[in-house]
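Chemist: Here is a sequence with its predicted model. Questions after.
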Amino acid sequence: MSQNTQSRKIHFISIGGSVMHNLAIELQQKGFTITGSDDEIYEPSVSRLKKHNLLPAEMGWFPEKVTTDLEAVILGMHAREDNPELKKAQDLGIKVYSYPEYIFEQSEDKQRVVIAGSHGKTTITSMILHVLNVNKRIFNYLVGAQIEGFENMVKLSDEAPVIVIEGDEYFTSPLDKTPKFMHYQPHVALISGIAWDHFNVFPTWESYVKQFESLADSIPKAGAIIFDQTDDMLDVIGQKERADVVSIPYQAHPYKIENGKTLLTTAEQGDVPILVFGEHNMKNISGARAVCERLGVTDEDFYAAIQTFKGASKRMELLGSNSEINIYRDFAHAPSKVEATTSAVKAQFPERTLVAVAELHTFSSLNKTFLKQYRRKLNAADVAVVYYNPLTVEHKRLEPISESDIREAFKREDLNVFTDSSELSNFLKKQEWKQSNLLLMSSGTFGELDLNGLVEDIIK
């Protein structure tokens, strides 16, 4: 791929996507000439594209950007089937890739490791990258969140013998309803767990499970499937006989908690202090370790490196603390994630009061039929709070939901429900913040809540 890329031009349709903009930056740095379009771009994509002079001058679709001198067009999931730039590319006979197809083509001669699963995949991928990085290994990667020590979240170099890919089960592109992870054709696949949380994409539990089964069945001879054996459905998929495919089950790494700090207990290395916590992260560490072992990393090197892993961006991020209070922000929005994160903070600080706030923000979480999947998911919290914006429900054209619907769904009589972010903020400021922790869980913004101001108020 390294030969004279300077004259090679690639156009991105929907350049603002989290992987799309990272791929655009990486290809530009490899010497390609990159152009792109989108109809809406949010942070951090805006700043990062601007920094590399890749931000489109104006929003919208411009078929005139698609010209015969393009080597390829890369189509993002956010574009639609009738996109005018896509139509022009098809009319001109230009090769159109989805980003998974393009990544596969760039890594056809490498060992491909794919990290999949409903939860934990970003963190497990980040852990593996961190360990490989600390051990000065040469590798390529694609991951969905910002990680400390990595400038860009996509790396495609010619010399790397291996690529580690965070692979999701959602549609590849508007033209291709295959799950993205099927395109990577992994030699090693890790599946972290199966929790049905995208009602709008996979209408039934069976249709959702089938995606992961297909991934496991696609692993070639001499390949490996690594899976969380404590997940009943996944255990069935993982233990299935597959000719010449190694099956590697894992469970939570043994650990202990001392004074709010987690230590991994190991036979050879003794107690290993780490910076992340929670039962779910102990599973993530076991999964990452199994992958690293396949890649030739010794236990000694793994444990030395994992001690400095701080977590992926927006995953259990410490927004502020003093001697009596910690305030965390977590990306958790699906039912299984809300439960795991809430339980993790309570288990880490059992003597502190836990105030947990979950925002219902995604299409699934605001769907009346799906709501009951949240049953008892906030039970580990001492004070449980749910925030949602009725305008978001309207905007997503969903059936209206009431406070009593939410109380009934969560099965918690004392649930505090808010639809106004300033009322939520006042409620939190009025709590008795002594020996307490606050956990804010959302993939949204709690109705543009001023988090920094809130953190300052509580901690002072």
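Modeler: Good, I have the coordinates. Residues are numbered from 1 along each chain as shown.

Chemist: can we go C-alpha only for contacts and neighbour counts from here?
Modeler: OK.

Chemist: Tell me the secondary structure at the residue nearest to Ile237 when sequence neighbours are not counted.
Modeler: In this structure, Ile237 finds its nearest non-sequential neighbour in Glu213, 6.2 Å apart by Cα to Cα, 6 or more residues apart in numbering. Secondary structure, DSSP: H, G, I helix; E, B strand; the rest coil: Glu213 is helix.

Chemist: My read is that Met233 contacts Ala195, right?
Modeler: No. Counting by Cα atoms under 8 Å, Met233 does not reach Ala195; the two are 9.5 Å apart.

Chemist: So between the two, which is more surrounded?
Modeler: More crowded of Met233 and Ala195, by other Cα atoms under 10 Å: Ala195, with 19 against 14.

Chemist: got a list of what that one touches?
Modeler: Residues in contact with Ala195 (Cα atoms under 8 Å, 6 or more residues apart in numbering) are Ser118, His119, Ser336.

Chemist: Point to the residue nearest the middle of this protein.
Modeler: Closest to where the C-alpha atoms of the chain average out (Cα atoms, centre = their mean) is Thr122, at 4.3 Å.

Chemist: Give the other helices and strands that the top strand by length along the chain contacts.
Modeler: Taking DSSP state E as the criterion, the chain has its longest strand at strand 353-360. Under the contact criterion of 3 or more Cα pairs under 8 Å, 6 or more residues apart in numbering; DSSP states H and E, strand 353-360 touches helix 335-348, strand 383-388, strand 436-441.

Chemist: Next up, a structure to set beside the first:
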Amino acid sequence: MKTHFIAIGGSAMHNLAIALKDKGYQVTGSDDAIFEPSRSRLEKKGILPQEMGWFPEKITSDIDAVILGMHAHQDNPELAKAKELGLKIYSYPEFLYEQSKNKTRVVIAGSHGKTTITSMILHVLNFHQKEVDFMVGAQLEGFDCMVKLTQDNDFMVLEGDEYLSSPIDLRSKFLLYQPNIALMSGIAWDHINVFKTFDDYVEQFRRFVASITPGGVLVYNEEDAEVVKVVEGAENYFRKIPYKTPEYEISNGKVYLKTEMGDVPLSVFGAHNLLNMEGARHICRQLGIMDEDFYEAIMSFKGASKRLEKVEREDKGTLYKDFAHAPSKVKATVKAFQEQFNNEKKYGFLELHTYSSLNPVFLEQYDHAMDGLDEAVVFYSEDALKIKRMEPISPELIKEKFKNDNLKVFTNAEELHAYWDTLDKTNGVYLMMSSGNFGGLDLTK
């Protein structure tokens, strides 16, 4: 099968391209910019475009599938050529469904926790050498490529994202998967540039539940009121399995899960991670993994990339980075950090740089998000606001919306870096929350 990727360099797209190459497909692609680690990984497989840009001449009538990434625009010249030739054009999730339509599809959805839960499931399955196809959005220890597609595996585990499928397919990605087994971890308004109201956002999850195949299974977080409303309002038939935060204790800085089989020592911390773990356990049960085997495997799970991930520093200081940027994620991460390091001086840094997080209306969702930290810092770039053509935001407004008068607010990367250099990183513990890089801050030094 001959496939061509328009915008092959994305974190998800390049993994799919590699998976298809490994499956024996003929793979080509284009992009106007490709960064590490995508560049090296594509080059290693021999599918890195020779030059950057869009080349309509690459689109020929013998291509079986064109896979369109979100990075491309509606007026992309390669897309125009593919339409002109009448080629089959797939979004990323649409193509994944085509590859898995004869398998049992397991889809993990939710505003927060879905990457971690999917990673936990894959870690357990990998530990017990149970082969499945999969797609997950973060790099996981022990896996070279985060997409796997085979002819033979019976199950496909998919991280289900509610964001748009492609520039020409504005459906939420997870609506295309039609799960046999699903999980919903939580609902907290996100992507306000696409979903203008909270109800519009929740509607995507209603549709997701409605897309579960007849007689399927939904594992859901019963501690989330919005999730419960969606589940109770569903009209289609499926089996419902609720889950909640399990009992645990922290002793000498170590988290122990309380189970019928005794205390299970863990390598991760935070009540939200234990809640995620409980959801993963119920999904693994559906895949034939008994609780005893689940606990045996989960003890060695160290977390998904950038999810409360410990950074090895030259000075041996204690620093964690986390992908958290949406309000619900920030609040859960800060709470976990407070609980784990109760007797330490705690520094928390948050970078605001997404469209949602820089919207004055949405900022109200961050109320008290940084409370309980000894030093709380928020950074956003005035230049980023200009690039996004958004109105200026004052540091005073940030403090007002966060309801935290002691908040330190930086709008200039150089000033942030200068403040960072004044801190003794061996004194106290540090939490760095961002899907960016704090203006190029080196967290290892």
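Modeler: Happy to help now that I have it. Note that the structure is a prediction, hence the values are computed from the model and not measured.

Chemist: The residue nearest to the centre of structure 1 sits in which helix or strand?
Modeler: Secondary-structure assignment from DSSP states H and E places Thr122 of structure 1 in helix 121-134.

Chemist: Deepest-packed of the helices and strands packed on strand 353-360 of structure 1, please.
Modeler: Across those, the average number of neighbours (mean count of other Cα atoms under 10 Å) peaks for strand 436-441, which reaches a mean of 24.

Chemist: got the angle between the helix or strand following that strand and strand 436-441?
Modeler: Next in sequence after strand 436-441 of structure 1, counting helices and strands by DSSP H and E, comes helix 451-459. Going by axes from the mean of the first three to the mean of the last three Cα atoms, to 10 degrees, helix 451-459 of structure 1 is angled at 160 degrees with respect to strand 436-441.

Chemist: Could you pull out the buried residues of stretch 350-365 of structure 1?
Modeler: Buried residues in stretch 350-365 of structure 1, defined by neighbour count with 16 or more other Cα atoms under 10 Å: 352-365.

Chemist: Could you export the residues you listed as TSV, including distance to Gln307 of structure 1?
Modeler: Formatted as TSV, the buried residues of stretch 350-365 of structure 1 follow (distance: Cα to Cα, whole Å):
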residue	distance to Gln307 of structure 1
Arg352	25
Thr353	28
Leu354	26
Val355	28
Ala356	27
Val357	29
Ala358	29
Glu359	31
Leu360	34
His361	34
Thr362	34
Phe363	37
Ser364	36
Ser365	35
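
Chemist: Grab the two from these that are most spread out in space.
Modeler: Spatial extent of these (Cα to Cα) is set by the pair Arg352 and Phe363 at 33.1 Å.

Chemist: Which stretch of structure 1 lines up against stretch 343-355 of structure 2?
Modeler: Structural correspondence for stretch 343-355 of structure 2: residues 351-363 of structure 1, per TM-score structural alignment.

Chemist: mind listing the strands for the stretch 151-300 of structure 1?
Modeler: According to DSSP state E, counting those that start in this stretch, the stretch 151-300 of structure 1 carries its strands in the segments 154-155, 162-166, 171-173, 176-179, 188-191, 224-228, 246-250, 255-258, 261-266, 270-274.

Chemist: What's the average distance for the fourth one when superposed on structure 2?
Modeler: Following the fit onto structure 2, the mean deviation recorded for strand 176-179 of structure 1 is 1.0 Å by mean Cα distance after the TM-score superposition for structure 1.
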